[in-house]
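1. coords below, sequence missing:
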């Protein structure tokens, strides 16, 4: 119980620190979202000082308000779920923009990350158990995909599978002409069809790292004394591989998976940009280009919550997998 309380307190403090950085960093960037909004309004007519002041109050960037007061106001808005108004998608609230883009990112990046982790760990376990086999020799090829620049791999797949052979669509999240959003077979099938190519890019670029890490940990674990003891007892090889070797070898991969899963919410900006995918990564890219403080802060807040939450769950899971963790607390 003490171990759990220590972890919860630590992550509460980390969350407060992340919120403070989330407030400070966008305000250190050059530019002003109010000026961007005024430039848009100026195309329709003259802008009065009263209009400027109203927009500053609306966006929470009142230049006349002290920075400390802005910080207190920001913390209060976060606690009440009010993330402000987006400049990029004005007049839509930030919470609405996030709620519309986040499911696309979680569906694509989340499922792809889980698939690459399960395949990589499973294949790495077999490669480490059967050293020198054909599967073990394939690992350098898979790691080559990981070393290839991400955008280049995505462009190659778009060119081969989207343009040359035209197997998959090259942009969008679904067919806007033939399907309408909803829980129906046509829309779900269209989403899966459009998401296959970007998902394949993510899996190919990340599976090699999981395989290599799990393979090396399996080789190191198999030389431990308790593995030799299990073999001397005459236990079945499958039981030794899964219960004794893989259970201990997978611990570093679980920690890495937690970090990867936490950053799923951030999306893959490169992937979503190449495939014009309507995820939160594309929204973040547009927010940075428009100096949209509110949207950037909202997205960073969601990313922070997901990363801290994933790491907290893994710390608690570690205490179940490895009891030595609780003993050191």
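-> Received it, and whenever you're ready, just let me know what you need. Bear in mind the structure is a predicted one, so any value in this text is a computation, not a measurement. Residues are numbered from 1 along each chain as shown.
2. switch to C-alpha atoms for all contacts and neighbour counts from now on
-> OK.
3. how close does residue 225 sit to residue 274?
-> Distance from residue 225 to residue 274, counting by C-alpha to C-alpha, to the nearest Å: 50 Å.
4. Out of the two, name the residue with the larger neighbour count.
-> residue 274 (17 against 10; other C-alpha atoms under 10 Å).
5. Go ahead and confirm that one touches residue 154.
-> Yes - checked against C-alpha atoms under 8 Å, the pair residue 274 and residue 154 is within contact range at 7.0 Å.
6. ok, residue 92 - how many residues close by?
-> The burial count for residue 92: 13, using other C-alpha under 10 Å.
7. Relative to residue 186, how far out is it?
-> From residue 92 to residue 186 the distance is 29 Å (C-alpha to C-alpha).
8. What of residue 259?
-> For residue 259, the distance to residue 186 - C-alpha to C-alpha - is 34 Å.
9. Those two: who's more crowded?
-> residue 259 (18 against 15).
10. Figure out the helix or strand that the more buried one lives in.
-> helix 251-262 (DSSP states H and E).
11. Which residues in that helix does the neighbour count mark as buried?
-> The neighbour-count check on helix 251-262 (16 or more other C-alpha atoms under 10 Å) flags 251, 253, 254, 255, 256, 257, 258, 259, 260, 261, 262 as buried.
12. same thing with stretch 87-94?
-> Buried, per 16+ other C-alpha under 10 Å, within stretch 87-94: 87, 88, 89, 93, 94.
13. repeat for stretch 303-321
-> Buried residues in stretch 303-321 (16+ other C-alpha under 10 Å): 303-312, 314-315, 318-319.
14. show me where the stretch 1-150 of the chain has helices.
-> For the stretch 1-150 of the chain, the helices defined by DSSP state H, counting those that start in this stretch occupy 2-28, 33-42, 49-59, 67-80, 94-105, 111-129, 134-147, 150-157.
15. what about the nearest residue to residue 53 once chain neighbours are set aside, neighbour count?
-> Closest residue to residue 53 apart from its sequence neighbours, by C-alpha to C-alpha, 6 or more residues apart in numbering: residue 62 at 7.3 Å. For residue 62, the count of nearby residues is 17 (other C-alpha under 10 Å).
16. Against that first model, consider the following:
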């Protein structure tokens, strides 16, 4: 029980530190966010006066006239109430609404692609590592070569061959624009059709890393005493593979999978940009381009919570999968 209490305490402190940094970083950057937005407004022919400045200050969820500690307290209260401010880029939409409309797209695309690449890569890695030196082992460098190719290059290659040349898939968008978004088979089928090419890009780019990591851990695990003992007892190869070798070899991959799954919320900025996909990654790029500090803070907060939450779940599961972890703690 003490193991789980310590883990929960650690992540509570980490969450508080992340919230504090999320509050401080925009205020420590050179220049004032309000001044930057006012300058942009003035360049576009807008009128800038004291009332305009006050409106922009309140829009960003702060008040320069208050002490920093008071602003920090207001920020924490507003955050826990779900008030993340108003997006300048998508004005007058609140930041929480912008994130809520984009998050399902990213979770469906990046989340499913990440899970698929993990399952396929780990399964192939366990099989290849079980019999090292075979012809299958010689194919591993090819998958790692694909992992070294930048996302945007791989995405552009797939778009050229599968979308532009063969016309099998659309090259841009998240669904057919003539359809009304909703939970119906026609729209869901369109979303799957449009999301296949971006998902394929992520799976191909991520597969090699999982495969190589699992393969190397399997080769190392096969020389352990408990595996040799299981073989001496005459246990079947399938039981040794599942219950002894793969179960222990997969532990480092699970830790890496937690981090990857947490970053699903951030989306793949490059992939979403190449395919004009309506996910969190495109919203983050728009926020940075337009100096939308409220939206940036909201997105960074969601990314942080997702990463911490995913790691917390895996840490708790780690104690169940490997009892030695609890004993060492």
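-> Great, that's in hand. Note that the structure is predicted; figures quoted are calculated from it, not measured.
17. how big's the offset between the following helix or strand past the helix holding residue 259 of the first structure and the second structure?
-> Moving toward the C-terminus from helix 251-262 of the first structure, the next helix or strand (DSSP H and E) is helix 269-274. Compared with the second structure after fitting, helix 269-274 of the first structure has a mean deviation of 0.5 Å; criterion: mean C-alpha distance after the TM-score superposition for the first structure.
18. Heading C-terminal from helix 269-274 of the first structure, find the next helix or strand.
-> helix 280-289.
19. Quick one: work out the angle between that next one and helix 33-42.
-> 90 degrees (axes from the mean of the first three to the mean of the last three C-alpha atoms, to 10 degrees).
20. what packs against helix 280-289 of the first structure?
-> helix 94-105, helix 269-274, helix 293-321 (3 or more C-alpha pairs under 8 Å, 6 or more residues apart in numbering; DSSP states H and E).
21. Quick one: those as JSON lines, columns for distance to residue 78 of the first structure too.
-> Shown next, in JSON lines, are these (distance: least, C-alpha to C-alpha, whole Å):
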{"stretch": "helix 94-105", "distance to residue 78 of the first structure": "11"}
{"stretch": "helix 269-274", "distance to residue 78 of the first structure": "25"}
{"stretch": "helix 293-321", "distance to residue 78 of the first structure": "9"}
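22. Out of those, flag the one nearest residue 120 of the first structure.
-> helix 293-321 (18.8 Å; C-alpha to C-alpha).
23. between that closest one and helix 49-59, how many degrees?
-> Going by the same axes, to 10 degrees, helix 293-321 of the first structure makes 10 degrees with helix 49-59.
24. so how much does helix 293-321 of the first structure differ from the second structure once superposed?
-> With mean C-alpha distance after the TM-score superposition for the first structure, helix 293-321 of the first structure averages 0.8 Å from its match.
25. Let me know the next secondary structure element after that helix.
-> Of the helices and strands lying after helix 293-321 of the first structure in sequence (DSSP H and E), the nearest is helix 324-328.
26. ok, residues contacting that following helix?
-> 3, 318, 319 (C-alpha atoms under 8 Å, 6 or more residues apart in numbering).
27. Nearest spatial neighbour of the first one, chain-adjacent residues omitted?
-> This means residue 3 of the first structure. residue 329 (5.8 Å).
28. Give me the number of neighbouring residues for that neighbour.
-> 11.
29. residue closest to the middle of the first structure?
-> Among the residues of the first structure, the one closest to the centroid is residue 264, at 1.8 Å (C-alpha atoms, centre = their mean).
30. Roughly how far does that one sit from residue 168 of the first structure?
-> From residue 264 of the first structure to residue 168 of the first structure the distance is 23 Å (C-alpha to C-alpha).
31. What of residue 314 of the first structure?
-> For residue 314 of the first structure, the distance to residue 168 of the first structure - C-alpha to C-alpha - is 36 Å.
32. do residue 323 of the first structure as well
-> 47 Å.
33. the more surrounded of the two?
-> Using other C-alpha under 10 Å as the criterion, residue 323 of the first structure and residue 168 rank with residue 168 on top: 18 against 10.
34. ok, the more buried one - contacts?
-> 161, 162, 193, 194, 196, 197.
35. Let me have those residues in TSV, adding neighbour count, secondary structure and distance to residue 46 of the first structure as columns.
-> Listed next are those as TSV, based on neighbours: other C-alpha atoms under 10 Å; DSSP: H, G, I helix; E, B strand; the rest coil; distance: C-alpha to C-alpha, whole Å:
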residue	neighbour count	secondary structure	distance to residue 46 of the first structure
161	16	helix	50
162	17	helix	47
193	16	helix	48
194	21	helix	44
196	15	helix	48
197	23	helix	47
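36. For my notes, please list the residues you listed in a markdown table and give distance to residue 126 of the first structure for each entry.
-> Compiled in a markdown table, those are given as follows (distance: C-alpha to C-alpha, whole Å):
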| residue | distance to residue 126 of the first structure |
| --- | --- |
| 161 | 30 |
| 162 | 33 |
| 193 | 31 |
| 194 | 32 |
| 196 | 27 |
| 197 | 27 |
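37. of those, closest to residue 242 of the first structure?
-> Closest to residue 242 of the first structure, out of all of those and judged by C-alpha to C-alpha, is residue 196, at 31.2 Å.
38. Show me what that closest one aligns to in the second structure.
-> Using TM-score structural alignment, the partner of residue 196 of the first structure in the second structure is residue 196.
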